[in-house]
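K.L.:
Sharing a sequence plus its predicted fold:
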Amino acid sequence: MNDPNDPDLVGRLKERFLEGTNDPIVILNHLLIVRWANSAAINLLGDHAVVGRTWNLTPEAAAESWPLISAARRAADTGSSYMGTLSKPDSVWRFMVIPLRVEAEGTIGVGIHLHNIRELAIAAGHTGQAPTEWRRLFEAVDHPTFVLDTEQRIISANASAVSLLRATSEEELIGHHCYELFHHTDSPPEGCPAAALIASTSPEPQSAEMTALGRVFSVSTSPLFDASGKLWRVIHVATDVTEEKRAWDAAQLYLDILAHDVANYLQAIVFATSSMQQSDNHMRESLVNMVFDSVDRITHLIARARAIEGLETSPLTETVLQDVLTELAEQIRNEHPEVEVKSSLPPVACVVLASEYVRDLFECILENAIRHNLGEDKRVWISLKAVAGGFEVAVADNGPGLTQSEKKSLLNGTRRFGGVGIHQAKIIARRYGATIVIRDRVDEDPQYGAEFAIWFPRPPSLRTEAT
């Protein structure tokens, strides 16, 4: 029978107990070299828990374990205990770091104990405060709000965020990158404020207007730092400004019509009527025709502007893009025989949620490509392909092309450059959660014409099938 006072037996019992627990435990010496770790610690921390491994690491080398390793280093330096939270893709751990002291020698090492608090963290928002108190504050934010890690993975989400993303629970979102769920892409979209904040050498609040899920959001992001001053978390708040944006766009559209197109046609009328007083009968007839032509153009312009009055109330239904594009390509060939139209459409149906106004969207883009091409050999290319999270329709031409400044101005309603058509196309696209990008038909060589790329999100009902 074993002697209960045998020190070797006591040591074996301690080790058996520490090894048998599900909680990771690590013991370091005063040089921060791992001297012992149980299986749970090795499973959680990997190479960082291997005996003989040093914890004198840089934040980059420590990676996601940095909050724990940083706390261990401070405990060894100061002789004080520290607590904190360590987040993994599928778990959240509360850790306690305790300096191990011998009266005659001082701190001889560091003991670390971690406990899985994922369920508590979900309820408490990963702050360590009382669940009911913090959660009440978190849910009081009336806008979709997320807590992200430094790789833009969702750590926590309030009820508004869960509802927006049509999830059944917060757990369904945790661990996913925010851009996967918002934009259905494999990387952050251009202009993402969270990505800009994380990439900054001096993280500070960032904001931007982003289109996602068929809506327009004013997104603000704010940094949270750990005890060492390193970026730890990002607070991401998305305020839905769709209705305000649509009202603004409508006002800009009519301002664009008055300030740009109508003004141009009225100038032509003034010129024609003024010239009549000094012209012979033959020239007078030509000038009268100019007046009538300008009036016709104004009438057409007003009709075009009013054509999308029902855009916001029109129901969105599953629409096959190939059907719309094929019909429009044939229409162009009939109405503009001088234009060569080439289409490249995949055989598999590309289905998006849209209304009858999707036809107006493409007409605006195509009309712009034809009207501004003054060359004799006019060509238009229409293509369609599946891309990350949806489909891309590209309309290219061999016209004069656009400078970088013109590309930016053309999609900026406040600049009123390029007429009403493109502005109207942008309004229609936003209704469908689509985005428009202008680029060179030949990369970095605008003299060969422009290309308008319209990205449509894949309908939610079809995303599972696509993946």
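P.N.:
On my side now, so go ahead. It should be emphasised that the depicted structure is a prediction, and the values quoted were computed from it without experimental measurement.

K.L.:
Only C-alpha atoms from now on, for both contacts and neighbour counts.
P.N.:
OK.

K.L.:
Roughly how far does Leu197 sit from Ser294?
P.N.:
Leu197 sits at a distance of 51 Å from Ser294 (criterion: CA to CA, to the nearest Å).

K.L.:
can you check Glu444 too?
P.N.:
Taken as CA to CA, the span from Glu444 to Ser294 is 37 Å.

K.L.:
out of these two, which sits in the busier spot?
P.N.:
Ser294 (19 against 11; other CA atoms under 10 Å).

K.L.:
which non-adjacent residue is nearest the more buried one?
P.N.:
The shortest distance from Ser294 to any residue that is not its chain neighbour, by CA to CA, 6 or more residues apart in numbering, is 5.3 Å, and that residue is Tyr265.

K.L.:
Now do the contacts for Gly449.
P.N.:
With contact set as CA atoms under 8 Å, 6 or more residues apart in numbering, Gly449 has these partners: 396-402, 440-442.

K.L.:
put this beside the first:
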Amino acid sequence: MGSLLGLRTCSARRGYNRRMARVMSCIPRTDEHLSRVLIDTLPNPVCIVDSRNRVRFVNRRALGILGDMSPDELVGHSLFEFVAPEDRERAERDLERCTTHFPSNPHEYHIVDRNGERIPIVVTAAALACGKKDECIVCVGAAQSLDMSRGREQLPHSRGMMYLDILRHDIGNQLQIILSSIELLMENKPDECKQSELLSNVLEAVDCCQKIIGYTEDIERLVVEPLRPRRVDLAVRKAIVGIYEERADVDLQASLGVAEGTVMADRFLESLIKGLINELCECNPRKDKWVSVDIDETETEYLIEVSDNGCGLQPNSDRSIFNERNVQDSPGIHFCHAIIQKYRGRLSILEPVLKTPHRGIRARITLPRSESSRIS
């Protein structure tokens, strides 16, 4: 089966979609009854259409949107009968492209429900894994999920948060499909070398899905949790201890020049510091990698500087890994930006710490002092 949403959003490796396309093209055609039983249990509205966009199967959630007909009565109807007239031409083009490659973004349309009302939906789709490409799975993002996301438009970075929220709802479907693909691989027993490669890619996809789900759930909690005075020096210490416990591949160095520094933050302060350290570790290919964490202060701010001995930012990258607009490169960095924005701070990239061929990244988090800790 195909992916219900392109996983490039949750993978830092650019070639992931191409590899997944090769993976899915190798999976043998499955029993249709098994496929439909699986799809019928998915939480989002899903339907299967043929190469002419005629409905072949709809799950129970889709029936509530497409009309009063039974599943058997819907079979043979064009999917675009239910799309608003002004969106049909664009929807046909988008779905046609989905049969040849994995979409990198969800497509937004309107459908006309049984009462004649226009409902906004988000559609993601991909070709089923068969050489003829004669079927396509279409997954409809829950309309109420989209409405909830749009209600957050006054929040910082709402567009990125909206896409993450939509992804969180669709990613659960994708996990079920990927895991069922593992079972099908085991049943069909391809050659051992190919089987190992397929399983490795599928498990990586599952791991990416789980990380994305975790980030989006944290962002939801981040939005509603109130700010309170937090000790920034203690947060840095806890983050360093946490990294020591979780990672054995990095040497941590620390210089804590602040005692009892207070900022207005929440329980995600440690997550912010740990997240930035982890991002540098993931970008550093060296076996002898180290990360330095320093904290300093000015009259109005605290400065948390994190640097490493890695290869630094790639030429012409425009510092993209730390660009809050480029969510596709790293959901972790996007989460860091969301936290910093809430704390009214900023994340900046300084000149490399090492003047050698292995020039590291040097990132600084700047957080304002709380009123009680300002130096008069």
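P.N.:
Received the coordinates, thanks. No experiment lies behind these values; they were computed from the predicted model shown.

K.L.:
picking up where we left off before, can you get me a residue count around the residue nearest to Ser294 of the first structure?
P.N.:
A count of nearby residues for Tyr265 of the first structure, using other CA under 10 Å, gives 19.

K.L.:
Now it: which helix or strand?
P.N.:
helix 263-276 (DSSP states H and E).

K.L.:
now for that helix, which elements pack on it?
P.N.:
Counting contacts by 3 or more CA pairs under 8 Å, 6 or more residues apart in numbering; DSSP states H and E, the secondary-structure elements packed against helix 263-276 of the first structure are helix 281-306.

K.L.:
list the buried ones in the helix or strand just after the helix it packs on?
P.N.:
Proceeding C-terminally, helix 281-306 of the first structure gives way to strand 317-320 as the next helix or strand, assigned by DSSP H and E. Using 16 or more other CA atoms under 10 Å as the test for burial, strand 317-320 of the first structure gives Thr319.

K.L.:
what does stretch 289-304 of the second structure give?
P.N.:
Going by neighbour count (16+ other CA under 10 Å), the buried part of stretch 289-304 of the second structure is 289-297, 301-304.

K.L.:
Other residues contacting it?
P.N.:
For stretch 289-304 of the second structure, the surrounding residues in contact (CA under 8 Å, 6+ apart) are 233, 249-258, 261, 277, 280-281, 305-310, 364-369, 374-376.

K.L.:
Inside strands: which ones of these?
P.N.:
Where the contacts of stretch 289-304 of the second structure overlap with strands, as defined by DSSP state E, the overlap consists of 251-256, 305-308, 364-368.

K.L.:
from these, which would you call buried?
P.N.:
If you count burial by 16+ other CA under 10 Å, the buried members of these come out as 252, 305-308, 364-368.

K.L.:
I'd like those written out as JSON lines, with distance to Arg159 of the second structure added.
P.N.:
Formatted as JSON lines, these follow (distance: CA to CA, whole Å):
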{"residue": "Leu252", "distance to Arg159 of the second structure": "35"}
{"residue": "Glu305", "distance to Arg159 of the second structure": "28"}
{"residue": "Val306", "distance to Arg159 of the second structure": "28"}
{"residue": "Ser307", "distance to Arg159 of the second structure": "30"}
{"residue": "Asp308", "distance to Arg159 of the second structure": "31"}
{"residue": "Arg364", "distance to Arg159 of the second structure": "25"}
{"residue": "Ile365", "distance to Arg159 of the second structure": "23"}
{"residue": "Thr366", "distance to Arg159 of the second structure": "24"}
{"residue": "Leu367", "distance to Arg159 of the second structure": "24"}
{"residue": "Pro368", "distance to Arg159 of the second structure": "26"}
